[in-house]
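S.K.: I'd like to go over a predicted model; first the sequence, then the structure.
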Amino acid sequence: TSLDPHSSYLSPKNFRDMQTQTRGEFGGLGIEVTMENGYVKVVSPIDDTPAFRAGLKSGDLITHLDTEPVQGLTLSEAVEKMRGKVGSDLQLTIRREGRKPFDVTVTRDIIKIRSVRSRMEGNDIAYVRITSFSEQTTAGMERAINRLKEEATGKLKGVVLDLRNNPGGLLDQSVKISDAFLNQGEIVSTRSRRADEGQRFNAKPGDITEGLPIVILVNGGSASASEIVAGALQDHRRAIILGTRTFGKGSVQTIIPLSGHGAIRLTTARYYTPSGRSIQARGIDPDIVVEQAKLEKIAQPERRREENLRGRLDNPGGGNDSSPGGAVEKKEDKGPEDYQLSRALDLLRGIALYGARATN
């Protein structure tokens, strides 16, 4: 029988590159890939990398590298061809759903992964984006959450955890990230052909957000470790999953070093969420399906309001009238650029508003 797409031989160079990648820095294009029907399939581009800037998308199929077909190559061989001297160009031929094949030229660079980015949305929502699960991810996430909690000065209403286009990474980091938001219960289990080789990971007491509502953003580029986090928090009803269905990589790879000869990467088990769902080839279905949309500003005609009419009835308790009769105030509204994030923010603020009313 043939090996699955994630099992392969790693040359000594590829083995060293893989070890460097999990530490958060490596050379190449900046994409996580797998094999599908003989082609290289993009799982997701990594933020702020040459592949991301070139416009590569999750689901793209790479059919040629510098006009040479990829069919017949192993995944490791294809990855090795995509790596090269920093500053050198590589032409990719892309097949994308709904389009004719097209070429993209990408310039190789050193890929430094800043796996955690964060900011306040308004003054009440913490936004934390995790781009991959490397060795420093959990520490970076905890620093970000604690800093944003301080910045919000007690006004924090919720957290958006953005796992879109996150291809995964280290299992232990996905377990620790999940554990940070859970007080108890199973996080993930693995099952292999031998029953005695399965593993089960459980949460320890302590929730870094102290029970604040969480929305997790996912899409087709959210894979592996991202799906573990989304699945665990969804099964425990600790977070609302919003976006589109995830990639569906639910298999465990074990790296077996070979003395002086690289390593073998073998698929040895599958991941299962706390409720027993297999992620493999199915992914995580969001609780709220929201496709990403490009929002464009719609021109609004000028409208007169009651306050603009001459001779109107005044409202003695309505405050000062700052607008002269007949004048229409116009404000520039930039509008949200990220529709899925906008929906997540609305949802969290709605939950906070409903909760406040319910306790009054």
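M.R.: Good, I have the coordinates. If you're wondering where the values come from, they're calculated on a predicted model, not measured in any experiment.

S.K.: all contacts plus neighbour counts: C-alpha atoms, from now on.
M.R.: OK.

S.K.: which strand or helix spans His64?
M.R.: Here His64 sits within strand 61-65, counting by DSSP states H and E.

S.K.: all helices for this protein, in order.
M.R.: 12-22, 50-53, 75-82, 137-152, 171-181, 225-235, 339-359 (DSSP state H).

S.K.: and the fifth one, what does it pack against?
M.R.: So that's helix 171-181. Helix 171-181 is packed against helix 137-152, strand 186-191, helix 225-235, with contacts defined by 3 or more Cα pairs under 8 Å, 6 or more residues apart in numbering; DSSP states H and E.

S.K.: now render these as TSV, adding mean neighbour count and distance to Ser44.
M.R.: Formatted as TSV, the helices and strands packed on helix 171-181 follow (neighbours: other Cα atoms under 10 Å; distance: least, Cα to Cα, whole Å):
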stretch	mean neighbour count	distance to Ser44
helix 137-152	17	18
strand 186-191	22	23
helix 225-235	26	12
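
S.K.: make CSV from these and add distance to Val160 to it.
M.R.: CSV is the format used below for those (distance: least, Cα to Cα, whole Å):
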stretch, distance to Val160
helix 137-152, 11
strand 186-191, 19
helix 225-235, 12
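
S.K.: which one of these lies closest to Asp346?
M.R.: helix 137-152 (17.7 Å; Cα to Cα).

S.K.: chain center to that closest one: distance?
M.R.: Put simply, helix 137-152 sits 18 Å off its chain's centre (Cα atoms, centre = their mean, to the nearest Å).

S.K.: by contact count, what packs against that helix?
M.R.: By 3+ Cα pairs under 8 Å, 6+ apart, helix 137-152 packs against strand 116-121, strand 125-130, helix 171-181.

S.K.: hmm, back to that, nearest to Ala180, out of the helices and strands packed on helix 171-181?
M.R.: helix 137-152 (8.1 Å).

S.K.: any idea of the angle that closest one forms with strand 116-121?
M.R.: 20 degrees (axes from the mean of the first three to the mean of the last three Cα atoms, to 10 degrees).

S.K.: what's the angle between helix 137-152 and helix 171-181?
M.R.: 30 degrees.

S.K.: residues in contact with the closest residue to Thr244 other than its chain neighbours?
M.R.: Once flanking residues are discounted, Thr244 sits nearest to Asn219: 4.6 Å by Cα to Cα, 6 or more residues apart in numbering. For Asn219, the contacting residues are 163-165, 243-247, by Cα atoms under 8 Å, 6 or more residues apart in numbering.

S.K.: structure B:
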Amino acid sequence: MKFAALVRATALVSAVALIPATTAGMAQVDGRAGPEFAKLFATYQQIKANYVEEVDDEKLIRGAIDGMLSSLDPHSGYLDGSDLQRLNTMIDGNYSGLGLSVIMDDGAVKIISPFRGSPAEEAGLKAGDYITHLEGKLIYGGDLDDAVSQMRGPAGTPIRLSIFRPGRDEPFDVTVVRGVIELEPVTSKLEAGNIGVISVNEFSRDVGSDVFSAYQGLQKEASGRMSGLVLDLRSNPGGSLDEAVALSDLFLDKGRIVSQRGRATGETIYYDSESVFRGQIAKGVPLIVLIDAGSASASEIVAGALQDHRRAVVMGQQSFGKGSVQTLLPLTRDSALKLTTARYYTPAGKSVQEGGITPDIKVPQLSDPDLERRAKFQLRESDLRGHLVNELALEDRELEADKLADPRFKLTSAELKEQGVDDFQLYYALQTLRRTSPNAVARAK
């Protein structure tokens, strides 16, 4: 059993495909845009002639490009130089820095999630935190790429972050020592009762084959037949589309995994099972997929595919809701556009844009002492200014339904700590597998 070689270009962040921008395509401009281009050029001339200080052309052109892209959606952008290099390093998941997934939210740098095992997580940073200052310098209203560039640096060097955490009265400072972020994309552990836990922390290169190897290792470690498996996709901000397809294909032997549909004919692509991996691993083994508000993009592709095919019970909290595809369009040798070109859909034809993946069993992370306070400020795709709207026009109450309290979950974090439970969602998933017969949970037909 081997993985087929993937010949499609690597996709980044949330399905960023690499395709060339043709000269002919770039030359086609709607004739009706002529007057608007005249306004743009006139504005340029007025600034060059009358602004209080001399402004170089590069600054003005870059500002015009950034303005055009920011008017579209939160995920389109212009990349050059170090920005483009940083995007490329995400393929390998290896760089020096803090290990954070961040986004600009109304001028503020907001943490989507710290990567598990990263310096940021070890320092106690959490999803939903706002970074207001770096080394005492205010970064609110600045450029996200500039803030990210400042947070990266040589391993072993410290940086002081000022944090505002919703639910707390006062901001506080945290000093984080940068490290080489050699994220372990996949980690695994065998729990009591021959139940395996495989955590996928990001979708960088070879995640599919890494999960395959991890499961083989669990089988060897188990004292008998595997009786259950937890696939943990919590706080996984996404990554390679190809790896999301490969991971899904591990657990499916027929049917669609995901489809992407764009305005252009060439942007409509279907991804089916049996295209990367033949057969199923863990066939007949009950499977639970854990997700939360930090599970985005590629994580949602996997959760949606396994849920729609009834191969897994999805458990946890509503996912982030990022259902768009970004394509990297080269402009010059060292610059490119990261442009939203398509939406992706689960096998059942559902777009996760805005709404995300709804768990089959909603389980709050009761181990988090700040859960109730931070839940009011939880960031999802639907909260981002300029986000794409779901074609089904979801009502706000539908997007927020997962925030309703469940009377089954009443234990406090302190009570759980006394019982030795520091990860309630994982604990609940393991208990579910232990008390459920193998024939009743998430078995492939």
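M.R.: Great, that's in hand. None of these values were measured; they are calculated from a predicted model.

S.K.: how many neighbours does Ile47 of the second structure have?
M.R.: The tally of other residues near Ile47 of the second structure (other Cα atoms under 10 Å) stands at 15.

S.K.: dump the residue contacts of the equivalent of Gly356 of the second structure over in the first structure.
M.R.: Alignment note: Gly356 of the second structure maps to Gly283 in the first structure; criterion TM-score structural alignment. By Cα under 8 Å, 6+ apart, the contact set of Gly283 of the first structure is 223, 227, 245-250.

S.K.: nearest to Asp207 of the first structure among the residues you listed?
M.R.: Glu227 (19.8 Å).

S.K.: wait, that closest one touches Ile284, no?
M.R.: Yes. The pair Glu227 of the first structure / Ile284 is scored as a contact, 6.5 Å apart, by Cα atoms under 8 Å.

S.K.: what lines up with Val186 of the second structure in the first structure?
M.R.: In the first structure, the residue matched to Val186 of the second structure (TM-score structural alignment) is Val116.

S.K.: Asn183 of the first structure and Ser58 of the first structure, how far apart?
M.R.: 33 Å (Cα to Cα, to the nearest Å).

S.K.: of these two, who's got more company?
M.R.: Ser58 (21 against 17).

S.K.: for the closest residue to Arg191 of the first structure other than its chain neighbours, give its distance to Glu77 of the first structure.
M.R.: Closest residue to Arg191 of the first structure apart from its sequence neighbours, by Cα to Cα, 6+ apart: Gly198 at 4.5 Å. Noted for Gly198 of the first structure: a distance of 31 Å to Glu77 of the first structure, by Cα to Cα.

S.K.: so the strand holding His64 of the first structure corresponds to what in the second structure?
M.R.: So strand 61-65 of the first structure sits over residues 130-134 in the second structure, by TM-score structural alignment.

S.K.: with the first structure overlaid, report how far the matching stretch is off on average.
M.R.: Following the fit onto the first structure, the mean deviation recorded for stretch 130-134 of the second structure is 2.5 Å by mean Cα distance after the TM-score superposition for the first structure.

S.K.: so what touches that stretch?
M.R.: So stretch 130-134 of the second structure is contacted by 108-111, 138-140, 150-151, 159-165 (Cα under 8 Å, 6+ apart).

S.K.: show me which of those residues is closest to Leu306 of the second structure.
M.R.: Ile111 (27.5 Å).

S.K.: show me the contacts for the closest one.
M.R.: 100-103, 126-131.

S.K.: so which of these are in strands?
M.R.: 100-103, 130-131 (DSSP state E).

S.K.: how much space between Arg225 of the second structure and Ala282 of the second structure?
M.R.: Taking Cα to Cα, one finds Arg225 of the second structure at 10 Å from Ala282 of the second structure.

S.K.: neighbour count winner among these two?
M.R.: With neighbours defined as other Cα under 10 Å, Arg225 of the second structure and Ala282 compare such that Ala282 has more, 21 against 12.

S.K.: the more buried one -> the first structure?
M.R.: Checking TM-score structural alignment: Ala282 of the second structure goes with Thr209.

S.K.: nearest residue to that match in space, please, no chain neighbours.
M.R.: Phe181 (6.8 Å).

S.K.: residue contacts, the residue nearest to the match of Gly356 of the second structure when sequence neighbours are not counted?
M.R.: Spatial nearest neighbour of Gly283 of the first structure, chain neighbours left out: Gly248 (3.6 Å); criterion: Cα to Cα, 6+ apart. Going by Cα under 8 Å, 6+ apart, Gly248 of the first structure touches 223-224, 227, 279-284.

S.K.: any idea how far Gly248 of the first structure is from Ala281 of the first structure?
M.R.: For Gly248 of the first structure relative to Ala281 of the first structure (Cα to Cα), the value is 4 Å.

S.K.: check Lys294 of the first structure too.
M.R.: 28 Å.

S.K.: may I see the buried residues of stretch 72-86 of the second structure?
M.R.: By neighbour count with 16 or more other Cα atoms under 10 Å, stretch 72-86 of the second structure contains the buried residues 72, 74-80, 83-84, 86.

S.K.: and which of those is nearest Asn439 of the second structure?
M.R.: His75 (42.3 Å).

S.K.: surely the closest one and Leu339 touch.
M.R.: Yes. The criterion here is Cα under 8 Å, and His75 of the second structure meets it with Leu339 at 7.4 Å.

S.K.: next, show the common contact partners of the two.
M.R.: With Cα under 8 Å, 6+ apart, His75 of the second structure and Leu339 have common neighbours Gln326.

S.K.: Pro5 of the first structure maps to what in the second structure?
M.R.: Under TM-score structural alignment, Pro5 of the first structure pairs with Pro74 in the second structure.

S.K.: now swap in His236 of the first structure and tell me
M.R.: Checking TM-score structural alignment: His236 of the first structure goes with His309.

S.K.: show the contacting residues for its match.
M.R.: By Cα under 8 Å, 6+ apart, the residues touching His309 of the second structure are Pro347.

S.K.: try 6 Å this time
M.R.: Neighbouring residues of His309 of the second structure by Cα atoms under 6 Å, 6 or more residues apart in numbering: there are none.

S.K.: go on, Pro438 of the second structure?
M.R.: Pro286.

S.K.: any idea how far it is from Ile195 of the second structure?
M.R.: 11 Å.

S.K.: what's the answer for Val302 of the second structure, then?
M.R.: 20 Å.

S.K.: with Leu306 of the second structure instead?
M.R.: Leu306 of the second structure is 19 Å from Ile195 of the second structure, by Cα to Cα.

S.K.: same question, Arg116 of the second structure
M.R.: Taken as Cα to Cα, the span from Arg116 of the second structure to Ile195 of the second structure is 21 Å.
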